[in-house]
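**Q** Below: sequence and its predicted model.
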Amino acid sequence: MDLPSLLAAVERGDDDAALELLYDATADDLAGDDAVALLAAAAKAGRQRVVDWLVVWDVDVDRPWDGGVDPVTWAAENGRHSVLFALLSRSQDPLTEDSPHRRALRIAQEAVASGAGAGAVPPPAHRAIITDLEAELGIHRSPDELMARALVHADPDHDDWFASVWELGRRADRTTFDWALEAARDASDLNRRRFGLDTIHYLDIGFEFAPDQDDVAELPFTDEAVEFLRPLLHSEQDPRALATVIAAFASYCRHPDETVEAVLNHAHHTDPRVRARLSRILHTRTAEHEEALAALLHLAADPVPVTRANALHKLVMSAVDTPELRTVFAAHLTDPYLDARIEAAAGLALRDDERGLTVLKEIRSGFKNMNSPGWGRLGDIDHLLQVRAETTSQGHPTAPAS
């Protein structure tokens, strides 16, 4: 294992390079001191993908780091939520009195009580650690207490916020929905309203992820949620709240075409978060969806790389094939963002355009191994191309599979 190169990749934040280098690591490499040193460096640098890979591949999470530092203690003291839970994923029984889970919970509680990390950027996620560990240990707090934890930093992108809203979303009951609806209607407090809207959204997500969930089952308040959210699609002025409203409406509304029609007018919104949300929701499965097609073509030129890649992906899977669409795909064959470039090439290749096949071949030639970025998506595209070829040989229509 090339530890200097791996440490350099971690230091510069290049997860892709680090994972490509790790592909050739042997069991002996991952059982040695170098792997533990790399785990410590990745954890401290916040390189979560590298941490997750190392933990999954059995690097010793209990072995102390340099200076005798205990990994779980370090992560809990520093509020490193994702690192901590990667480390704890190897723990066998979180309910025992001396488990790492209980130790981490005590450390995080002490950190909050002492005000540790005040003023740090980004703020440590001690409250998220407490929320998630309490849930694992069967301790469930009230919605008001969970919201209070989220609003300490009042950042919807922070782990403290997400842990609270996810814990509430998992409850998927009428009492939590009524509480969230009241919060979402509070025009006097924007952060409280944002949290309420997020909770409404995650109630449906939590329900969908529930074990043994019937695919056609609905929450008892599905219709009520749709009717509450529908007018907000037109009246909501806060961009972050609007992005949540769009996501929640799409989640609760069981009619995809109705969802598309309801949100189309936001494709040209000035806020990138709103456009990003639209790029994940819009679709055009038939040639009649002209407005959706126009919106996706617009989003395919978005300055935010992920948004245009999402839009291009939706266009790839469309049944539409027009000169304008091919022109858009061709324009992105040299897109600096790899995911967008792959989708553009796929869009042409699946329409029997040799330009797409050529670029896919070029991208494939640059792969080092299955940890290379784009490897998985290119595998999906190869499968679609194979299915398309088989369908064509049998004399069936050759529109891209949806």
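**A** Received the coordinates, thanks. Residues are numbered from 1 along each chain as shown.
**Q** contacts and neighbour counts: CA atoms only from here.
**A** Fine.
**Q** how about stretch 146-164: buried residues?
**A** Using 16 or more other C-alpha atoms under 10 Å as the test for burial, stretch 146-164 gives 146-151, 153-154, 156, 158-164.
**Q** quick one: which of these is nearest residue 241?
**A** Taking C-alpha to C-alpha as the measure, residue 241 lies nearest residue 156 of these, at 10.1 Å.
**Q** I figured that closest one hits residue 165, correct?
**A** No: using C-alpha atoms under 8 Å, residue 156 makes no contact with residue 165, being 9.4 Å away.
**Q** Mutual contacts of these two, please.
**A** residue 195 (C-alpha atoms under 8 Å, 6 or more residues apart in numbering).
**Q** What's the first helix or strand after the strand or helix carrying residue 191?
**A** Per DSSP states H and E: residue 191 is located in helix 190-208. As assigned by DSSP H and E, the chain's next helix or strand after helix 190-208 is helix 222-235.
**Q** what angle do that following helix and helix 190-208 make?
**A** 140 degrees (axes from the mean of the first three to the mean of the last three C-alpha atoms, to 10 degrees).
**Q** how far does the next helix or strand after helix 222-235 sit from the chain's center?
**A** Next along the chain after helix 222-235, taking DSSP H and E as the criterion, comes helix 239-252. Relative to its chain's centre, helix 239-252 lies at 15 Å (C-alpha atoms, centre = their mean, to the nearest Å).
**Q** just to revisit the earlier point, just the ones of the buried residues of stretch 146-164 in helices?
**A** Of the buried residues of stretch 146-164, the ones assigned to helices by DSSP state H are 146-150, 159-164.
**Q** buried set for the strand or helix carrying residue 381?
**A** Assessed by DSSP H and E, residue 381 sits inside helix 375-393. Buried positions in helix 375-393, judged by neighbour count with 16+ other C-alpha under 10 Å: 378, 381-382, 384-385, 388.
**Q** Structure two is appended below for comparative analysis:
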Amino acid sequence: MREGGLDSRLVSAVRAGDAEAVRALLDEGADPNTADTDGLPVLCVAVAAYDAPVAEALVEGGADPDRTLPDGTNALWRAVDGGSPAVFSAVLGKEPRLRLPEADRERLLALARAWYETGAAEELRRRTGVFGAAATVRVQDDEYDHVDQVSLGGRVVRAGHGAILTSLEWAFRVLTPVDELVTRAVRQPDEIHVDWSAAYWILTERRSFETWSAVVAHRHHPDQAHRRFVVDFLRRRSLLGNSPYYAKKERELLAVWAAEETDGEMLAKVLAAFTQYEHADQEALGLRYTDHPDPRVRREVPYALFTYGVPHTSEARSALITLMRDPDAEVRAAACTAGMHVAARHTEITQAVLLLAEDPDADTRAAAAAALAVSRDGAPAVADALVALSHEESRLARLEAAYGLALRDDPRTAGAVERLGPLGADFEHDHRADVIWRWRRRQEDGDAMTPPAS
């Protein structure tokens, strides 16, 4: 061990799952390839524990994922074998296509493919010789996606080999047919499953028109999971930013699809993707579905009734108010959120939002608090509603209320801020928290903010 026991402390930090301590010790000079008491590199300890943050810290600190172990494997092999896409990504390292010999690349692809095609439970039966039922639980694999964790005969594996295979192929620049990638995604028809996420991510990285065309062709597939995948693919492409060429094609495709779709669940998803684009027929399409029988569809309509927060016509404003009175609480909340930036321009919308401030649904009241907070309507009823909302159980509603009162420099802001309580580090860069902080400073300085114009 090194001077001061750095390597020993590194082993302890890895076992404890303390990624920050691991980074600090590596910065101090600990050996990233330090072996644990059983002789395995600490990177393999992190892989076995499904500890992606620690594995990432070790690899970034210089741990060698390709170092051959006595059994002929290495940390990268074990990460593929273990089935966690998050751990695999952490261990993959830089430039694997250039770093690894072709034979090693082929072996890794074959390993991932064998697990995927055989299935986690069946492969565990083959390896352990135990033929009983496997225990399966759903676990979070990274910040956004989950995966099944399968246990049998004392062995545990995560069934994310489809995602690993997809990611390995892309890392090695193997252009897997689009239809095969979509099939992998919908094998687990769950939009936050690792296989689904890996497929859409890699397909968005493949920027050819041929890839795009092959994906969107699945919108006509009889299996709804394929159609859902297309919507998710288009929605996420819009979030990542498209060229004008693709943006135009996608908004036109979604407009046609929204006009044709008859399934309520699919229509809601198509509308959600469509409203991320600006389209000349956006308002007309929203008006078409204002009274749709499926509340999932109506929840998306408010976002189709405006562009940059401004409904174009009196018909759109009337439809928005109608949706604020919808029997479905989520529809009311969506309508409130969509109308938050126009309430001050139109008294009838402000009045509808004020009614939602007393809605029986807590989430709808929170949406009303957000809308009223940014309203430039100086009417006393708006400030009174914000004071009432500052007593809500929801911290988010109390934050919006205190924020709105601080913007108005209302004399009742102090009570709202006191009821809000400490926000903590999660709100360090929150614009609402910043306004409240500035209000407090003005109070300490004896200064006053000019009330907003009505």
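**A** Nice, I can see it. Remember, it's a predicted structure, so these values are computed and weren't measured experimentally.
**Q** of all the buried residues of helix 375-393 of structure 1, which comes closest to residue 255 of structure 1?
**A** residue 384 (26.1 Å).
**Q** thinking again about what came up before, would you list the ones in helices among the buried residues of stretch 146-164 of structure 1 in CSV and tack on distance to residue 399 of structure 1?
**A** Below are these laid out as CSV (distance: C-alpha to C-alpha, whole Å):
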residue, distance to residue 399 of structure 1
146, 48
147, 48
148, 51
149, 50
150, 47
159, 42
160, 45
161, 43
162, 40
163, 42
164, 44
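**Q** check contacts around residue 10 of structure 2.
**A** 21-22, 25-26, 30, 34.
**Q** Buried residues, the helix or strand in which it is found. List them.
**A** For residue 10 of structure 2, the host element (DSSP H and E) is helix 6-16. By neighbour count with 16+ other C-alpha under 10 Å, helix 6-16 of structure 2 contains the buried residues 6-15.
**Q** sorry, back to before: make JSON lines from the contacts of residue 10 of structure 2 and add distance to residue 163 of structure 2, neighbour count and secondary structure to it.
**A** As requested, the contacts of residue 10 of structure 2 are exported to JSON lines (distance: C-alpha to C-alpha, whole Å; neighbours: other C-alpha atoms under 10 Å; DSSP: H, G, I helix; E, B strand; the rest coil):
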{"residue": "21", "distance to residue 163 of structure 2": "30", "neighbour count": "18", "secondary structure": "helix"}
{"residue": "22", "distance to residue 163 of structure 2": "27", "neighbour count": "26", "secondary structure": "helix"}
{"residue": "25", "distance to residue 163 of structure 2": "32", "neighbour count": "19", "secondary structure": "helix"}
{"residue": "26", "distance to residue 163 of structure 2": "30", "neighbour count": "20", "secondary structure": "helix"}
{"residue": "30", "distance to residue 163 of structure 2": "33", "neighbour count": "24", "secondary structure": "coil"}
{"residue": "34", "distance to residue 163 of structure 2": "30", "neighbour count": "20", "secondary structure": "coil"}
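**Q** Let me have the residues you listed in a markdown table, adding distance to residue 370 of structure 2 as columns.
**A** Below are the contacts of residue 10 of structure 2 laid out as a markdown table (distance: C-alpha to C-alpha, whole Å):
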| residue | distance to residue 370 of structure 2 |
| --- | --- |
| 21 | 40 |
| 22 | 41 |
| 25 | 45 |
| 26 | 45 |
| 30 | 49 |
| 34 | 52 |
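**Q** Could you point out which of these is nearest to residue 408 of structure 2?
**A** residue 21 (45.3 Å).
**Q** Does the closest one touch residue 13 like I think?
**A** Yes: contact criterion C-alpha under 8 Å: residue 21 of structure 2 and residue 13 qualify, at 6.1 Å.
**Q** Could you find the counterpart of residue 162 of structure 2 in structure 1?
**A** Alignment note: residue 162 of structure 2 maps to residue 127 in structure 1; criterion TM-score structural alignment.
**Q** three-state assignment of that match?
**A** helix (DSSP: H, G, I helix; E, B strand; the rest coil).
**Q** on that earlier part again, okay, among the buried residues of helix 6-16 of structure 2, which ones form the most distant pair?
**A** 6 and 15 (14.2 Å).
**Q** ok, residue 347 of structure 2 - contacts?
**A** No contacts exist for residue 347 of structure 2 under C-alpha under 8 Å, 6+ apart.
**Q** err, residue 45 of structure 2, not the other one
**A** Counting by C-alpha under 8 Å, 6+ apart, residue 45 of structure 2 has contacts 14-15, 36.
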